[in-house]
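>>> have a look at this prediction, sequence included:
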Amino acid sequence: MLSELTFNIIMRMVAGKRYYGDDVTDEEEARQFREILKEIFENGGAGNPGDFLPILNWIGGFEKRLQRLSKRTDLFLQGLIEEHRGKAKNDDEPRNTMIDHLLSLQESQPDYYTDQIIKGFVLKYFNSLIISLFTGDSSESYVGFNF
């Protein structure tokens, strides 16, 4: 329950949305986010057995799972960026999310703030917060919140 609250707070700052609880606006998108997050937790702390016994690379499929997870995460984040880009063009009211601020920077410096860079910022933000949740370390979350 505490982790759901934490991820709702994080996603409200990043994308202005909730993915846990009764107030979810897009159930399919929330389900997709929860599945991606579950896979990240399942594979994040796991070691690759093929690092110890190379024959297991052929059998295990660990790297293929991570590649599929990477593609799903990339598509999910690109969808968030496209959604915010579309809303920014249609709305006169500025939104106060991390993605919206990065997209406004992209307008002024398009060579530096590409979609890949924006997705990297979001992933780094998640990574630092997930690490701090597991270790109880506040330095990573401090770096993430200072962004």
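Nice, thanks for sending it over.

>>> every contact and neighbour count from this point should use C-alpha atoms.
Will do.

>>> hang on, residue 84 packs against residue 100?
Yes: taking contacts as CA atoms under 8 Å, residue 84 lies within contact range of residue 100: 6.5 Å.

>>> next, find the distance separating the spatially most central residue of the chain from residue 81.
Central residue of the chain (CA atoms, centre = their mean): residue 123, 4.8 Å from the mean position. Residue 123 is 13 Å from residue 81, where distance means CA to CA, to the nearest Å.

>>> second structure for comparison follows:
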Amino acid sequence: MKIVAGKRYYGDDVSVDKEEAKQFRQIMSDVFFYGGAANPADFLPIWNWVGRGSYEKKVKTLAKRTDEFLQALIDEHKSKGKNGTTMIDHLLSLQESQPEYYTSQIIKGLILVTQNLSLSLMH
């Protein structure tokens, strides 16, 4: 996330407060956990009635937490101004010139794709 947001969330030299780093690490941990887990209701549809769709509720909650975290990052970069060199800063400058193409949803999607690509290249 150093290139994307200019912040470091892992390691000894964490560049943000401990709570924000903990929140980011928890989101990433949950993404990998639920991304690799199978939904029992996919195999046995009756499980939706018995299990009340708890897997889907947890994934929706995770999506909401991720969206809120990324929106907070975008808002923070908007309030700092235009002098940054991170990916978010560049996307926000593109958003000013082409707002119909670079919506906040697109920027959040690009952040997620970049993060997942970098994590997959490390393994």
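Looks like it arrived, so ask away. These numbers come from a predicted model, not from an experiment.

>>> secondary structure element holding the aligned residue in structure 2 for the residue nearest to the centre of structure 1?
By TM-score structural alignment, residue 123 of structure 1 lines up with residue 112 in structure 2. For residue 112 of structure 2, the host element (DSSP states H and E) is helix 104-122.

>>> list the buried residues in that helix.
For helix 104-122 of structure 2, burial by neighbour count (16 or more other CA atoms under 10 Å) applies to 104, 107-108, 110-111, 114.

>>> and it against structure 1, how far off on average?
Mean deviation of helix 104-122 of structure 2 relative to structure 1 after superposition (mean CA distance after the TM-score superposition for structure 1): 1.8 Å.

>>> which secondary structure elements does that helix contact?
With contacts taken as 3 or more CA pairs under 8 Å, 6 or more residues apart in numbering; DSSP states H and E, helix 104-122 of structure 2 sits against helix 54-80, helix 87-97.

>>> tell me which of those is the most buried.
helix 87-97 (a mean of 17; mean count of other CA atoms under 10 Å).

>>> check the offset of that one from the chain's centre.
18 Å (CA atoms, centre = their mean, to the nearest Å).

>>> one more: stretch 90-102 of structure 1?
18 Å.

>>> now stretch 109-122 of structure 1
14 Å.

>>> which residues are in contact with that stretch?
Applying CA atoms under 8 Å, 6 or more residues apart in numbering, the external contacts of stretch 109-122 of structure 1 come out as 14, 74, 77-78, 81, 99, 102-103, 105-106.

>>> now do the same end-to-end measure for it.
In stretch 109-122 of structure 1, first residue to last residue: 18 Å (CA to CA).

>>> tell me how far the corresponding residue of structure 2 for residue 108 of structure 1 lies from residue 34 of structure 2.
Aligned counterpart of residue 108 of structure 1 in structure 2: residue 97 (TM-score structural alignment). Counting by CA to CA, the gap from residue 97 of structure 2 to residue 34 of structure 2 is 37 Å.
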